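S.K.: What follows is a predicted protein model with its sequence.
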Amino acid sequence: MSDNILQRARKTFQLEADALSEVQLLLNDDFKQAVLLIQNGTGRVVFSGIGKSALVAQKIVATFNSTGTPSIFMHAADALHGDLGMVQEADVVIILSKSGYSPEIKALVPLVKNFGNKLIAIVGNTNSYLAQQADLILNTTVSQEACPNNLAPTSSTTAQMVMGDALAACLMDLKGFRDDDFAKFHPGGTLGKKLYLTVADVFPGNDRPLVYENQSLKEVIVEITQKRLGVTAVVNEQKELEGIITDGDLRRMLEKNTDIEGTVARDIMTRSPKTIEAGELAVSALDIMRKNAITQLAVVEGKNYLGIIHIHDLLKEGLI
């Protein structure tokens, strides 16, 4: 029984992957013209559809808005009962439909055309009413749905989704949309924090463990214990970072049975430790920690020691 389940799942993946390969070959000059029409337009992109296509349209709207192309969703049925008023003169209208013959779509299309808006069809039937009325056609015809009965929209809605993603990706390229642009539209959550949260936003909440090079081992232990970060920086008289001492450094020293009388900070510190500038992204601190299998980084500004950022800080911020 379980083998049959996995077999059906794998077949679903394969059917939808095959469908995308088919649709990729259908891309033509209309796709290029659609991208340029949206890019050069002064209005928004209004997406519409009915049923499953409406749900896909809403996802594409979210993708467009998050990547710098202002878009709205208008349900095809609601458009006939007042929502058509949201369409403005300069807007480009994109209607999604598998058949291109849904009653709501057939009623909506002439209204959009009467308004004078450019109409793009993402459609699975290029001989349909929607396709014949559209200014540009993005063909999402699939030979088979992944549904066992070849009925439920599966491969066809996947094709619609990827067509929308392709439009968004091309528009991002044309606009030179970068990481910092992306951060403006994603200020919340883990994604946003990875793009804008800096080390300076995080480390000031910690104590600032610090000893001088000639301070005793006892003073080092007390500093590490009191500041509760498992580490202390070792600095010179100018407060410039010379090294760090971790809990692990202390344990390894004691394992060697070193004569601790007269031992000072400079004798056991790790010289040239891993550091990060306060202005760097917090996610960069996480990358350094992971690559070097460490849990703390000294924060510096040039040679000056500012404090410690701990992996627990990044965990609290949701970066891990």
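M.R.: Thanks, I have it.
S.K.: switch to C-alpha atoms for all contacts and neighbour counts from now on
M.R.: OK.
S.K.: State the distance from the closest residue to residue 217 other than its chain neighbours to residue 234.
M.R.: With sequence-adjacent residues excluded and distances taken as Cα to Cα, 6 or more residues apart in numbering, residue 217 is closest to residue 264, at 5.4 Å. Taking Cα to Cα, to the nearest Å as the measure, residue 264 falls 10 Å from residue 234.
S.K.: Over to residue 55?
M.R.: 58 Å.
S.K.: Which one of these two is surrounded by more residues?
M.R.: With neighbours defined as other Cα atoms under 10 Å, residue 55 and residue 234 compare such that residue 234 has more, 26 against 17.
S.K.: And residue 183, how close does it get to residue 58?
M.R.: Distance of residue 183 to residue 58, given as Cα to Cα: 21 Å.
S.K.: Hmm, residue 126 is touching residue 136, no?
M.R.: No - Residue 126 is not in contact with residue 136 according to Cα atoms under 8 Å; the separation is 10.7 Å.
S.K.: thinking again about what came up before, return the distance of the residue nearest to residue 217 relative to residue 273.
M.R.: Counting by Cα to Cα - residue 264 and residue 273 are separated by 18 Å.
S.K.: the more surrounded of these two?
M.R.: Set residue 264 next to residue 273 and count neighbours by other Cα under 10 Å: residue 264 wins out with 18 against 15.
S.K.: Next, please give the residue ranges for the helices of the stretch 151-300 of the chain.
M.R.: In the stretch 151-300 of the chain, the helices defined using DSSP state H, counting those that start in this stretch lie at 155-175, 179-185, 189-196, 199-202, 217-227, 247-255, 265-268, 282-292.
S.K.: for comparison:
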Amino acid sequence: MNIEASILKTARKTISLERDAIAHLLDLLTADFANAVSLIYNSKGRVIITGIGKSAIIANKIVATLNSTGTPAVFMHAGDAIHGDLGLILEEDVVICISKSGNTPEIKVLVPLIRRSKNKMIAITGNDTSFLAQQADFILNTYVAQEACPNNLAPTTSTTAQLVMGDALAICLLELRGFSSKDFAKYHPGGALGKRLYLRVNDLSSQNEKPEVSPTTSAKNVIVEISEKRLGVTAVVENHKIVGIITDGDLRRMLTKSDAFLHFTAKDIMSSNPKTIDEDAMAVDAMDLMETHSITQLLVEKEGNYAGVIHIQDLIKEGII
């Protein structure tokens, strides 16, 4: 077997093992999962998630997912917790401890301290008879038969199972809270996903020049207007209403058709009934319209009057495309 085939064989085996482990989680779900979700949902506090080693990394990811979907969460490293960070835990917080074995030294020291504070505790563990499981109020079983590591040592399949269980928690809570796309945008104002949900056409078009000519403007002045405004286009406007559009492409095509080009006016060159969009429309809707019609700019209207131009480069700059 050549090296390429060997690599692909290993990759497929790894993916298959992790796929099967995730599928097995379906059989491990019990009423404890539903009760754990209800506990968090009805809690007036936060979710404190702790772990050690690779489980701590997974805990961080679950914290991030919960925070971004409407459930306040804080990461607490299990090692740091027993050296002062226990002060993070407030009276009404719910604690989630993540540990594959549930029997690590840090967990055995930490768990009794949490129980002493009388906070409710959820265990995400692959060993439902472990010290952690016995002390927890609810157990989310993430047992895996085998790690993807050929030595069955490096946390691989087990951490994938932990991550999936955390995602299941987050999505159940999201649905209970009725967390909407608008809520998501509120928590992600700087990200590309958030921008797709809150950025409006006017937010972008208002930053651009506003190229505009009348139907009687000479071809020469049309060229000047397009060149100066640097958007590759100008609106043809009469009584504040859009009556046409002229693009760089329109100018080039007209040049190839007639030697009397400079005697033309905007009305002779323009395309009637151009694609337009209201300034209050979502920027993502502008993107869809451009993609549908294979164009790179749209004329923007406000209450039926010409208001400016939005260009595909505006969308690319904001990360929407």
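M.R.: Nice, I can see it. Since the model is a prediction, treat every value here as computed from it, not as a measurement.
S.K.: Is residue 247 of the first structure in contact with residue 231, as I believe?
M.R.: Yes - counting by Cα under 8 Å, residue 247 of the first structure touches residue 231, with 6.2 Å between them.
S.K.: Report how many residues lie close to residue 93 of the second structure.
M.R.: Number of residues near residue 93 of the second structure (other Cα under 10 Å) recorded here: 22.
S.K.: Count the neighbours of residue 115 of the first structure for me.
M.R.: A total of 11 residues lie near residue 115 of the first structure under the criterion other Cα under 10 Å.
S.K.: mind checking what it lines up with in the second structure?
M.R.: Under the alignment (TM-score structural alignment), residue 115 of the first structure pairs with residue 117 in the second structure.
S.K.: Kindly report the same for residue 191 of the first structure.
M.R.: Applying TM-score structural alignment, one finds that residue 191 of the first structure aligns to residue 193 in the second structure.
S.K.: again, but for residue 19 of the first structure
M.R.: By TM-score structural alignment, residue 19 of the first structure lines up with residue 21.
S.K.: Quick check: which element contains that match?
M.R.: Using DSSP states H and E, residue 21 of the second structure maps to helix 3-28.
S.K.: check contacts around residue 181 of the first structure.
M.R.: Each residue near residue 181 of the first structure by Cα atoms under 8 Å, 6 or more residues apart in numbering is listed here: residue 67.
S.K.: Can you give me the distance of it to residue 268 of the first structure?
M.R.: In this view, residue 181 of the first structure and residue 268 of the first structure are 45 Å apart by Cα to Cα.
S.K.: can you check residue 31 of the first structure too?
M.R.: Taken as Cα to Cα, the span from residue 31 of the first structure to residue 268 of the first structure is 65 Å.
S.K.: same thing with residue 208 of the first structure?
M.R.: Distance, residue 208 of the first structure to residue 268 of the first structure, by Cα to Cα: 19 Å.
S.K.: about what we covered before: any common contacting residues for residue 264 and residue 234 of the first structure?
M.R.: Counting by Cα under 8 Å, 6+ apart, the residues touching both residue 264 of the first structure and residue 234 are residue 213.
S.K.: Tell me the counterpart of residue 32 of the second structure in the first structure.
M.R.: Superposed on the first structure with TM-score structural alignment, residue 32 of the second structure falls opposite residue 30.
S.K.: Quickly find the element holding that match.
M.R.: Residue 30 of the first structure is part of helix 29-40 when elements are defined by DSSP H and E.
S.K.: Buried residues of that helix, list them for me.
M.R.: Neighbour counts using 16 or more other Cα atoms under 10 Å place 31, 34-35, 38-39 of helix 29-40 of the first structure among the buried residues.
S.K.: next one: stretch 206-216 of the first structure
M.R.: Of the residues in stretch 206-216 of the first structure, those buried by neighbour count under the rule 16+ other Cα under 10 Å are 208-213, 216.
S.K.: could I get the residues you listed as CSV with distance to residue 239 of the first structure?
M.R.: Output for those, formatted as CSV (distance: Cα to Cα, whole Å):
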residue, distance to residue 239 of the first structure
208, 12
209, 12
210, 9
211, 9
212, 8
213, 10
216, 17
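S.K.: Narrow those residues to those in strands?
M.R.: Among those, the members found in strands (DSSP state E) are 210-212.
S.K.: Now do the contacts for residue 69 of the second structure.
M.R.: Counted by Cα under 8 Å, 6+ apart, residue 69 of the second structure has contacts 170-171, 174, 179, 184, 187.
S.K.: close enough to count as contact, residue 197 of the first structure and residue 282?
M.R.: Yes - with contact defined as Cα under 8 Å, residue 197 of the first structure reaches residue 282; the gap is 5.7 Å.
S.K.: which of those two has more neighbours?
M.R.: residue 282 (27 against 21).
S.K.: who are the neighbours in contact with the more buried one?
M.R.: With contacts defined as Cα under 8 Å, 6+ apart, the neighbours of residue 282 of the first structure are 194, 197-199, 202, 314.
S.K.: Quick check: the aligned partner of residue 215 of the second structure in the first structure vs residue 141 of the first structure, distance?
M.R.: Using TM-score structural alignment as the criterion, residue 215 of the second structure maps onto residue 213 of the first structure. Computed as Cα to Cα, the residue 213 of the first structure to residue 141 of the first structure distance reads 72 Å.
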